[in-house]
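Engineer: no FASTA, just this:
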């Protein structure tokens, strides 16, 4: 589907959109900081607050470490660029992210990576295994979508959405990479950080050729529920269990994208 610049608007973003842009730019820089980027490829998107058919995504051609709040591109579900941007958008990124944003209105942010460990686990017939604490966060909560080639065909969106389902927050694209969905940018990023770590540990374990010490099924589910509740990390009086870690993670970024809209 072609991405066209139509309906460009000179209307300044709302305060809610500015805040979303700042968080999304921070997520891009954090992905680069943790080595989860892939040159100019892969993508993170965030729904424009107050809309169901518009989202922000990276300008195609910038390294993740160089993405800023103001350089993010606003597009709609038809692939039309809505703001006055000199950039275009990765067509594969549009295919994946438009599919998720159109079907999962609970997902404010969608994050996709091609890391060595993530692609390795996505290429294993066994998929993600419940062999470590990070992996147990995703116990029976990760879903899979079969590889169909580079995601350039709009028809794939229907099949991807069917595999994702109505509630999953972690999706493994077979032979391809990882996707996480968050109700906030911080949730999507922290889920991806933990999913990536789970994959790295699994690859390290499998490289030893030794048997894995088993975790009983009831403990797997208990651990997943503990992660979901957020009770072990939630700040007193803070409804967002990711807030404490997100604030700490932002200290990796210099300068912080959140300091001003123009950064």
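Structural biologist: Thanks, I have the structure now. Since the model is a prediction, treat every value here as computed from it, not as a measurement.

Engineer: C-alpha from now on. contacts and neighbour counts both.
Structural biologist: Noted.

Engineer: the spatially most central residue of the chain in helix, strand or coil?
Structural biologist: Nearest to the geometric centre of the chain sits residue 111, at 1.4 Å (CA atoms, centre = their mean). Under DSSP: H, G, I helix; E, B strand; the rest coil, residue 111 falls in the strand class.

Engineer: quick one: contacts for it?
Structural biologist: Contacts for residue 111 (CA atoms under 8 Å, 6 or more residues apart in numbering) come out as 43, 44, 45, 179, 180, 181, 188, 189, 192.

Engineer: likewise for residue 85?
Structural biologist: 71, 73.

Engineer: at 10 Å what do you get?
Structural biologist: Applying CA atoms under 10 Å, 6 or more residues apart in numbering, one finds that residue 85 lies in contact with 5, 8, 9, 59, 70, 71, 72, 73, 74.

Engineer: this is the other structure I want to compare:
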């Protein structure tokens, strides 16, 4: 059942334990962002590298909405865009391949890549100053976020070189006039970074809409806070992920276990 995709019965298809873990985590991320309303129908995408075959990654089938993605129907492609273990009807979003293959090819630390077109993320991507250091959430990325200028729909494979050059070693990017992207060691890290990046963007849009002067902390406080995120807390996703999966599976609710 799609509702239990994160803890779905083991596939009858032949895959390793580490690939199955990547599949269940990635399917859970699709359900998470569907539940949070952070979708663009069928047009955004998340991917996960398969740890024991690092030149292969998983991505959503083109034409399915997020809530329809399961561990079994994720499509496996190689770094050149060839379908691996091709099944009838399998296809992927060409723009999704451009973006995800660029990062997976250039960044061997990229276990997962998430790219979304959220309302707040797209709004901030259109603002000349980008993400402002005005909330605790946004300060996670103080001087630690990349930007990539808009070149049109990402169908030109030549854009990959420029995209990864702009990304550099960062784990978060705002694609101007387009949306948000996060890169993680694994799916939980990329997903939690995306959640809080969207929160920071929503808070910025709300603060700017108030029509009152904004308070920006001193630069030294901004840098101190960013370093606290890096050193005083576990890596994003380490503490949150299993709880989120239980929430998605309906085994916990606002009042505790059911």
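Structural biologist: Sure, I can see it. Everything quoted here is computed from the prediction, not taken from an experiment.

Engineer: TM-score of the superposition?
Structural biologist: The pair, once superposed, lands on a TM-score of 0.89 when counted by TM-score structural alignment, normalised by the length of structure 2; 239 aligned residues with a CA RMSD of 1.5 Å.

Engineer: rewinding a little: now, which of the contacts of residue 111 of structure 1 sits nearest residue 251 of structure 1?
Structural biologist: Lowest distance from residue 251 of structure 1 to the contacts of residue 111 of structure 1 (CA to CA) belongs to residue 189, with 14.8 Å.

Engineer: surely the closest one and residue 250 touch.
Structural biologist: No: look at residue 189 of structure 1 against residue 250 with CA atoms under 10 Å: they stay out of range, at 11.6 Å.

Engineer: who touches both of the two?
Structural biologist: Common neighbours of residue 189 of structure 1 and residue 250 (CA under 10 Å, 6+ apart) are 26, 27, 30.

Engineer: make JSON lines out of these and add distance to residue 19 of structure 1, neighbour count and secondary structure.
Structural biologist: Converted to JSON lines, those look like this (distance: CA to CA, whole Å; neighbours: other CA atoms under 10 Å; DSSP: H, G, I helix; E, B strand; the rest coil):
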{"residue": "26", "distance to residue 19 of structure 1": "11", "neighbour count": "29", "secondary structure": "helix"}
{"residue": "27", "distance to residue 19 of structure 1": "12", "neighbour count": "28", "secondary structure": "helix"}
{"residue": "30", "distance to residue 19 of structure 1": "17", "neighbour count": "22", "secondary structure": "helix"}
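
Engineer: any chance of those in CSV, with distance to residue 103 of structure 1 too?
Structural biologist: Output for those, formatted as CSV (distance: CA to CA, whole Å):
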residue, distance to residue 103 of structure 1
26, 25
27, 23
30, 27
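
Engineer: what range in structure 1 matches stretch 72-82 of structure 2?
Structural biologist: Mapped onto structure 1 using TM-score structural alignment, stretch 72-82 of structure 2 spans residues 70-80.

Engineer: whoops, I mixed them up, stretch 139-146 of structure 2
Structural biologist: Under TM-score structural alignment, the match for stretch 139-146 of structure 2 is residues 136-143.

Engineer: start and end of that stretch, how far apart?
Structural biologist: 14 Å (CA to CA, to the nearest Å).

Engineer: so for that stretch, what gets flagged as buried?
Structural biologist: Buried positions in stretch 136-143 of structure 1, judged by neighbour count with 16 or more other CA atoms under 10 Å: 136, 137, 138, 139, 142, 143.

Engineer: so what's the gap between stretch 172-182 of structure 2 and the chain middle?
Structural biologist: Between the centre of stretch 172-182 of structure 2 and the centre of its chain there are 10 Å (CA atoms, centre = their mean, to the nearest Å).

Engineer: residues in structure 1 aligned with that stretch?
Structural biologist: Against structure 1, stretch 172-182 of structure 2 falls on residues 170-180 (TM-score structural alignment).

Engineer: wait, isn't residue 92 of structure 1 in contact with residue 79?
Structural biologist: No: if you go by CA under 10 Å, residue 92 of structure 1 and residue 79 don't touch, sitting 11.2 Å apart.

Engineer: now the strands for the stretch 151-258 of structure 2?
Structural biologist: Secondary structure of the stretch 151-258 of structure 2 (DSSP state E, counting those that start in this stretch): strands at 172-175, 179-184, 252-253, 256-257.

Engineer: give me the contacts around the third one.
Structural biologist: Counting by CA under 10 Å, 6+ apart, strand 252-253 of structure 2 makes contact with 243, 244, 245, 246, 247, 258, all of which sit outside it.

Engineer: what does the fourth one correspond to in structure 1?
Structural biologist: Structural alignment places residue 246 of structure 2 opposite residue 251 in structure 1 (criterion: TM-score structural alignment).

Engineer: first to last residue in stretch 27-43 of structure 2, what's the distance?
Structural biologist: Using CA to CA, first and last residues of stretch 27-43 of structure 2 are 16 Å apart.

Engineer: buried set for it?
Structural biologist: For stretch 27-43 of structure 2, by 16+ other CA under 10 Å, it's 27, 28, 29, 30, 31, 32, 33, 34, 38, 39, 43.

Engineer: cool, stretch 89-99 of structure 2 as well?
Structural biologist: 90, 91, 92, 93, 95, 96, 97, 98, 99.

Engineer: now render these as CSV, adding distance to residue 157 of structure 2 and secondary structure.
Structural biologist: Output for these, formatted as CSV (distance: CA to CA, whole Å; DSSP: H, G, I helix; E, B strand; the rest coil):
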residue, distance to residue 157 of structure 2, secondary structure
90, 21, coil
91, 17, coil
92, 15, coil
93, 13, coil
95, 9, helix
96, 11, helix
97, 9, helix
98, 6, helix
99, 9, helix
